[in-house]
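**Student:** okay, structure incoming, though there's no sequence with it:
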């Protein structure tokens, strides 16, 4: 409820209009039975047609007012519930943009999608019912009970005895349904996760002929969701008939008592008709209350899951005081850096120290799992160091404004990521106001211009997951996207791995002209991509085991020489 109230505060006028429409609706619904009772007792029983017509016109006017109130109530409920849900989803999205890799790993992508979609929808459904009934139910119940007591104290005892039974049943149902609802949402997360993995990895699944295994895995999660849903549906399907049975039994007892009172002359027909209408409204109000109360556990679970996102404190954020803007980067220094992943035990990087200045190219090479990608992910603060410091312009990068820091870095990730849209849209992701001349120049430097023209130009559409471009084309477009930005630091995380040797050589030659005055950091598996770097750092199990130029490392670093021997010919080694 706290989450809903927090967002409703933004729509005070519409909420006030909702209150007015509820009060108008209740006034109409409770007013008509009273008028009908007067019409019967004072008009029908006395044979007064004029009075009947007069009361009939009053009922017609009130009915029109009731229709208007009902329409207005529906509009207010729909507007408020959909607007609040939109705001919740927007805030979830904004919050996740602040998350570091650690938070994404903690929540999981499938879970975040479920919370943004299904959990927010559950709150929307609950709010729509809540806004219709939260005010109407107590108003109708209090008003009906007052009118029932005024009509007949003897008959009212039956209603007052029935209400506690219904309320107690509702509370019991809510307690039973809450853990089932929580399990149901978890099952839905599993469905989303397995679906995502299956769709993104369909080629691997088919290559290994594991279709049946995946079907069983999905069926398990789907069956779990079905089981929880069946439990909830069974609970609700039993609850509603029981409540109606209690209402009907109460009605039977009231008719039996009323028949005795009519024969004794202590109750009039009009009063009985009005009383039964009041009884209906009392019971109907209780049923609405039951509906809200039964929906509450599911909505509470969803709200709690969403609130966990809002309560999560991003591990990577701006310093609370003395935030420094970063206009340019002249040098980068790693000062005895150690790094341990948040969920890890052993250090991935151990006592790493080096420096690089503007205009220099530094490269990192080593076996798989040696910490190369982890190291360069510390530069844009995807993670923060566990010990030591990363310095830029002599200051710890944790003192700089996070947005300005990342704006100064052109990061080309190991897995090239393109978005659905045109090629031009993807390239302008690095610079929104880039001109066509800038797009063409960046594409030519990245050796992407020719295949872009073959595909139909810069307005060619990139499909979802970029399935209409090859791995090498994706890498070249990612490089072009970073070049358009003209950053102070270029970070290439094994960004040439999908390129053939000829394209790789052309691209590196063109890059020199574009990145000559910037800091260039390259992670590579192929020595041919980094032979001309000003400084090459060899990593092994998270530690630096060699530093120098290509020629120096061939002479002084055993691991580097072993890598070179496995990749280069004797002729290439002799010319080094």
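**Tutor:** Looks like it came in fine. The structure presented is a predicted model; accordingly, all values stated were derived computationally and were not measured. Numbers count the residues shown, from 1 in each chain.

**Student:** C-alpha only now, for contacts and for neighbours.
**Tutor:** Noted.

**Student:** from residue 190, how far out is the closest residue to residue 136 other than its chain neighbours?
**Tutor:** Excluding the flanking residues, the one nearest residue 136 by Cα to Cα, 6 or more residues apart in numbering is residue 22, at 5.6 Å. Separation of residue 22 from residue 190 (Cα to Cα, to the nearest Å): 41 Å.

**Student:** another one to put next to it:
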């Protein structure tokens, strides 16, 4: 409840207004049976229609006021709860944006999506119940019980006898529903994970004719969710008929005993009718309040899952007082860098790596799959922090920078080119938000993407679907490179960003990049020797260790690992 109230108290004025509507509604609801009792006892029993008209008019007026109160209550509840769920989702999104890769891996993308959407929605539904019913029902129950005792003390003990049974039912349902709610949300995470994998891997699934296999996997996860949900809903459904049976028994006993008191002259007919109304309000209020208790375990599970995200401290923080400006630009140094993934008990993936890149120089990394090339360059923008050693950018340890300032110095092109939904121009502006059309065209020209962009019907305003799925792999890579070029960073990091390009385009692009990056350090991870053979320094990695470094010609002579890679890709003439 702490999380929910923390967001609710932000809107104190609306909560206070909500309370006024609730209090007014209670007075009206209990005022109607009181007026009805007077109408019967003083009007109908004596055939005094003036009294009937008087109390009847007041009942109509009160009913209209009650309707206005209900509308006002619905308005304030909707406004508060929609703002609460908006604030929760904003805070989760903001928190997730600060996470490093370590935190993403711990939670999982599917779980973070579920917590942001479904869990936040569960809290909204629960808070609607609390603000609409939770504030009303305790007051209604107390006020109704006072009126019950005032109307007929001798009949009030019937309600007192029933209360322990009602409390026992609420406790039983609440106790059983908590673990089921937790399991239900976990199963929902698994459904989202399965669905996400199926949608993103649709082409692979079809290529291997695994549709039926994927269907059976999804059915299994979905059936687990259904079984848990069925148990939970059966448990929740148990409350209503049980309460109804108890309520009906109470009404039968009250009417029977009330009829005896009327016959004895101890109670009037109107008072009995009002008494039954008071009992109805008291018991109905209790039942509605009990529904909140039965819903609470499910909301508590969602709140706990959201709290886990909000209370998780990112392992890599912004460092508000960090360095933002440096005198030099384009210098990168690795000093005895060792790195192991957080929580990984295996050997480090990077071991004692040292090298230096200066402005205008190109350093390339090559090695077999799993040699640690991508892991190494992800340390530069601090996607992860080094385990030992240090990385210097322009003479300053990357950990001493303000994080945003560090990443502003780096143009990072990931291994998997990712474009965002929107136009080509929108994606270019990710690199530089205030870039003009000349800068956009220049970046696209350097990245060899201008030709295919101009062939599009809408040119630079061509709309890209989710992930740029309406572009080829090579087009996506070139647009990703253009996005980094327009930023004009001090350090360019290409993580196997030329793999989808043909040799001619690759050659043209590298030639243009050489001119564009004269004042910047360039790092290239590649599998193709042809992409990196002109680099100033080629670093050969094997199982996270630098086994050799030098120029292409030097490595052919002194590194067997590099020679084996080169000989598998180049002709004998090129090796000579």
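**Tutor:** Noted; the coordinates are in hand. Everything quoted here is computed from the prediction, not taken from an experiment.

**Student:** about what we covered before: so between residue 22 and residue 190 of structure 1, which is more surrounded?
**Tutor:** Shown here are residue 22 of structure 1 and residue 190; by other Cα atoms under 10 Å, residue 22 has more neighbours (27 against 22).

**Student:** for the helix or strand in which the more buried one is found, name the packing helices and strands.
**Tutor:** Using DSSP states H and E, residue 22 of structure 1 sits in helix 12-38. If you count contacts as 3 or more Cα pairs under 8 Å, 6 or more residues apart in numbering; DSSP states H and E, helix 12-38 of structure 1 packs onto helix 49-98, helix 136-151, helix 269-311.

**Student:** pick the most buried one from those helices.
**Tutor:** Ranked by mean neighbour count, the helices and strands packed on helix 12-38 of structure 1 are led by helix 269-311 with a mean of 20 (mean count of other Cα atoms under 10 Å).

**Student:** what's the first helix or strand after that helix?
**Tutor:** Sequence order places strand 331-339 as the next helix or strand after helix 269-311 of structure 1, per DSSP H and E.

**Student:** the helix or strand just after that next one: how far from the chain's middle?
**Tutor:** Counting by DSSP H and E, the next helix or strand C-terminal to strand 331-339 of structure 1 is strand 349-357. Put simply, strand 349-357 of structure 1 sits 37 Å off its chain's centre (Cα atoms, centre = their mean, to the nearest Å).

**Student:** for strand 349-357 of structure 1, name the packing helices and strands.
**Tutor:** Judged by 3+ Cα pairs under 8 Å, 6+ apart, strand 349-357 of structure 1 is in contact with strand 331-339, strand 543-548.

**Student:** let's see that with 10 Å instead.
**Tutor:** strand 331-339, strand 361-366, helix 372-377, strand 387-392, strand 519-523, strand 535-540, strand 543-548 (3 or more Cα pairs under 10 Å, 6 or more residues apart in numbering; DSSP states H and E).

**Student:** that one vs structure 2, average offset?
**Tutor:** Its aligned residues in structure 2 lie a mean 0.9 Å from strand 349-357 of structure 1 after superposition (mean Cα distance after the TM-score superposition for structure 1).

**Student:** that strand aligns to what range in structure 2?
**Tutor:** Under TM-score structural alignment, the match for strand 349-357 of structure 1 in structure 2 covers residues 350-358.

**Student:** go through that stretch and flag the buried ones.
**Tutor:** 350, 351, 352, 353, 354, 355, 357, 358 (16 or more other Cα atoms under 10 Å).

**Student:** so the fifth one sits against residue 544, correct?
**Tutor:** What that stands for is residue 354 of structure 2. No. In this structure, residue 354 of structure 2 is not within contact of residue 544 by Cα atoms under 10 Å, at 11.8 Å.

**Student:** excluding its backbone neighbours, what's nearest residue 448 of structure 2?
**Tutor:** Nearest residue to residue 448 of structure 2, sequence neighbours excluded (Cα to Cα, 6+ apart): residue 509, at 6.1 Å.

**Student:** with residue 88 of structure 1 instead?
**Tutor:** residue 120 (7.0 Å).

**Student:** got any residues that touch both of residue 354 and residue 544 of structure 2?
**Tutor:** Taking Cα atoms under 10 Å, 6 or more residues apart in numbering as the contact rule, residue 354 of structure 2 and residue 544 both touch residue 338.

**Student:** hang on, the earlier thing: mean distance between the helix holding residue 22 of structure 1 and structure 2 after superposition?
**Tutor:** With mean Cα distance after the TM-score superposition for structure 1, helix 12-38 of structure 1 averages 0.7 Å from its match.
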